[in-house]
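Undergrad: When you get a sec, could you give me coordinates for this:
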Amino acid sequence: MNLVLKSNTNIGVLGLGSLSTLFYLETLNKVYNRNFGDYSTCPLLLLNTNFNEINPFLPDQYKSLEANLLPYLKKMEELNISHLLIPNITLHKTWELLNKKQSFKYTISHPIELTIQSLKRNKQTKIILFASFFNMSSNCLKIYFLNENIEVITVSDDNMQFIDHIRKQVYSGITTMIELEKFNTLVNSYANDVAVILACTELSIAYKGAHQNVYDMAHHQINDTIKKLITS
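TA: Okay, the predicted model is just below:
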C-alpha cells in the first residue's frame, strides 16, 4: 500500500517543556519515517510556549491556565494549522474548557478519548492508571473512564508514591537504571492482569516495554496525528 501525504493537512505542535516536547517530536519523526522511509521527517509547525507561564498552574488552576494558554492556541489558528498536538496529558482539560468558548477551527489528537476508543475496541472494562499522584488520587482523569463504564482500579499508596517519584525523576533527568527497571517491572506485572494506562509523558519515556496490555496515551496521540497526515 502506497502512502501519500494529504495536501490540506497542516500539523501544529505546542511546545510545552523541553523534555516532553522533544520526546513527542522524536517519536513523531520515528513513526513518520517508519511509514515513508528514506530520510523523511514529519512536516509540522512548532510553536514553543514559555512553559513557566503554564506549569506553575498545573494541574487544575484552570482560570490561570486558560488565560496563559489561550494566546498560543489563537496563534495556532493564525498559522492556519488543521490539527494540533498538545504534548501534555493534563492540559487537555484546559483545552476542552477553552474550546467550548472559542470553537477552534483545528482538531486535536485527544489522548484520553483515543485511549478509551482503543480500550473499547479491545473490550477492556477495567484499567489501572499510571499518572501523576494528582491524577491517580483524584477523579479529574478517572471520570472520563467511569463515564464510559470502565472501572478504574487504584494502586496502593506506596506504588502511587513510587510512580510519582519516577515521574519527577524523569522530569529532572536523574533516574537510575535500578529505579527504571523496578518501574518497568511494576508496569508489566500489573499489565499481566489488567489494562495499564500510561497517562503522563514522563512515564511514557520511562517505560521501555511492549506489553500488549499497556496503553500509552502519548503514543495514541502521536499515531493519530500521523494518520491525519497520510492517505492510502
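
Undergrad: use CA for all of it now, contacts and neighbours both
TA: OK.

Undergrad: Who are the contact partners of S137?
TA: Residues near S137 by CA atoms under 8 Å, 6 or more residues apart in numbering: T154.

Undergrad: and the gap between it and Q161?
TA: Per CA to CA, to the nearest Å, S137 is found 10 Å from Q161.

Undergrad: Ok, L146 next?
TA: 23 Å.

Undergrad: With V196 instead?
TA: Taking CA to CA, one finds V196 at 17 Å from Q161.

Undergrad: Between those two, which has more neighbouring residues?
TA: A side-by-side neighbour count of V196 and Q161, using other CA atoms under 10 Å, places V196 first with 25 against 15.

Undergrad: Pretty sure that one sits against T125.
TA: No: using CA atoms under 8 Å, V196 is not in contact with T125, being 11.5 Å away.

Undergrad: can you give me how far the helix ranked longest in the chain is from the chain middle?
TA: Across the chain, the longest stretch assigned as helix under DSSP state H is helix 18-36. Relative to the centre of its chain, helix 18-36 is centred 13 Å away, using CA atoms, centre = their mean, to the nearest Å.

Undergrad: Show me which residues of it are buried.
TA: In terms of neighbour count (16 or more other CA atoms under 10 Å), helix 18-36 has its buried residues at 19-21, 23-25, 27-32, 36.

Undergrad: who's in contact with stretch 36-47?
TA: 3, 10-15, 28-30, 32-33, 72, 76, 81.

Undergrad: Mind telling me the two of the residues you listed farthest from one another?
TA: Farthest apart among the contacts of stretch 36-47 by CA to CA are L3 and Y72. That separation is 31.7 Å.

Undergrad: And those two? Which one has more around it.
TA: With neighbours defined as other CA under 10 Å, L3 and Y72 compare such that Y72 has more, 17 against 11.

Undergrad: Let's see this one next, to set against the first:
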Amino acid sequence: MSKATVGLLGLGSRSTLYYIKELNRLYNQKKGGYSTFPFVMLNADFDTINPLLPNTSEALDTVVQTYIDELEKLAITTILIPNITLHETIDRIVIQKKILHPLTLAVEKIIEQEWSTIVLFGSLHSMESNYIRTHFNAKGIEVRLPSQEDRLFIDEFRNQTYAETETPDLIASYHSILNKYSESLPVVLACTELSILKPTGNNRIIDMAQLQIEQAISQTE
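TA: The predicted structure is shown next:
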C-alpha cells in the first residue's frame, strides 16, 4: 500500500501520458515485478483550460478551481498537476490538499546543489514573465535567460512537441542548445514539453516535471 494517494489532474494528452509513463517506470524500478504506480486521475477537458493560458485570469481561476474541487473529493492526499505554467493559477486558488509544486521542488534542488545562478528554459511566456524569476530571486537564486534567438527556438520546439510534429533534426538542435547553456550554468526546464524529449545523462539539467514525479514516488513505501 502507498503512504499517500496521489491525485493526477489529466490535462494535455502528451504531457499527461508522459507523467503516467514516468510514474510507472520509476515505481517499477523501485518495487520490481509488475508493479505500477498507484494513483487516481480526474481527466479535465483541456480545451476549457488551454485557451485561457498562459496568463492568469478570474476565468481561468474558476475553471481550475472547479476541477480541483472535484479532484479533492476523491480519496487522495496529494495533487500532481502535469503542467508547469498552470501552477501560477494554482497559487491563486483555494486548495486543501498538498500540491507537488514544481517551483518549490526546483528551489530545494538548486539549494541542495549549492547553485546560485541558473538558466531558465520554458515557454516564451515562462521565460519572459516574472512568475518563476520572482520566486527564484526571493530564494537568492539568479535567473538568466537564453538569447532571444534561442528563446524563440525553444518555444517553437515546445509547440512542435505538443503537436507531436517534432523531427530528429529539431530534437538534435534542442539538445545542442541545452548542452551549450549547461556547460557554464545549470539549466532548469520549466515546461513539460521540454522534459519529454530532453537528453539523458546531463546532471546539470534540473527538470521540474521530473522533480514532481520523483517526489510522488518518494511518498510511497
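
Undergrad: Over in the second structure, find the residue span the longest helix of the first structure aligns onto.
TA: Aligning helix 18-36 of the first structure against the second structure (TM-score structural alignment) gives residues 13-31.

Undergrad: And that stretch against the first structure, how far off on average?
TA: Here the mean offset of stretch 13-31 of the second structure against the first structure after fitting is 0.4 Å, by mean CA distance after the TM-score superposition for the first structure.

Undergrad: now Y171 of the first structure: how far from Q212 of the first structure?
TA: 26 Å.

Undergrad: So which of those two has more stuff around it?
TA: A direct count of neighbours by other CA under 10 Å for Y171 of the first structure and Q212 places Y171 higher, at 18 against 11.

Undergrad: can you give me the helices in the second structure?
TA: 13-31, 58-72, 87-90, 102-112, 124-128, 131-137, 148-163, 168-182, 192-196, 208-218.

Undergrad: Just name the most buried of those.
TA: Across the helices of the second structure, the average number of neighbours (mean count of other CA atoms under 10 Å) peaks for helix 192-196, which reaches a mean of 23.

Undergrad: Once aligned, what mean separation remains between that helix and the first structure?
TA: Relative to the first structure, helix 192-196 of the second structure is 0.4 Å off (mean CA distance after the TM-score superposition for the first structure).

Undergrad: I'd like the buried residues of helix 18-36 of the first structure as a markdown table, with distance to C42 of the first structure appended.
TA: Written out in a markdown table, the entries for the buried residues of helix 18-36 of the first structure read as follows (distance: CA to CA, whole Å):
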| residue | distance to C42 of the first structure |
| --- | --- |
| L19 | 18 |
| S20 | 17 |
| T21 | 14 |
| F23 | 14 |
| Y24 | 11 |
| L25 | 8 |
| T27 | 10 |
| L28 | 6 |
| N29 | 5 |
| K30 | 8 |
| V31 | 8 |
| Y32 | 6 |
| F36 | 10 |
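
Undergrad: and of the residues you listed, the nearest to T49 of the first structure?
TA: For those, the minimum distance to T49 of the first structure (CA to CA) is 10.5 Å, reached by T21.

Undergrad: what's stretch 163-180 of the first structure aligned against in the second structure?
TA: So stretch 163-180 of the first structure sits over residues 154-171 in the second structure, by TM-score structural alignment.

Undergrad: Residues touching stretch 80-89 of the first structure, excluding its own?
TA: Residues outside stretch 80-89 of the first structure that contact it (CA under 8 Å, 6+ apart): 8-16, 20-21, 24, 45, 92, 105-109, 111-112, 199-201, 217-218, 221-222, 225, 228.

Undergrad: Roughly how far does M136 of the first structure sit from Q117 of the first structure?
TA: Counting by CA to CA, the gap from M136 of the first structure to Q117 of the first structure is 20 Å.

Undergrad: gap between the two ends of stretch 75-94 of the first structure?
TA: 16 Å.

Undergrad: quick one: buried residues of that stretch?
TA: 76-77, 81-94.

Undergrad: any idea how far I86 of the first structure is from the aligned partner of M127 of the second structure in the first structure?
TA: Matched by TM-score structural alignment, M127 of the second structure corresponds to M136 in the first structure. As judged by CA to CA, M136 of the first structure and I86 of the first structure stand 21 Å apart.
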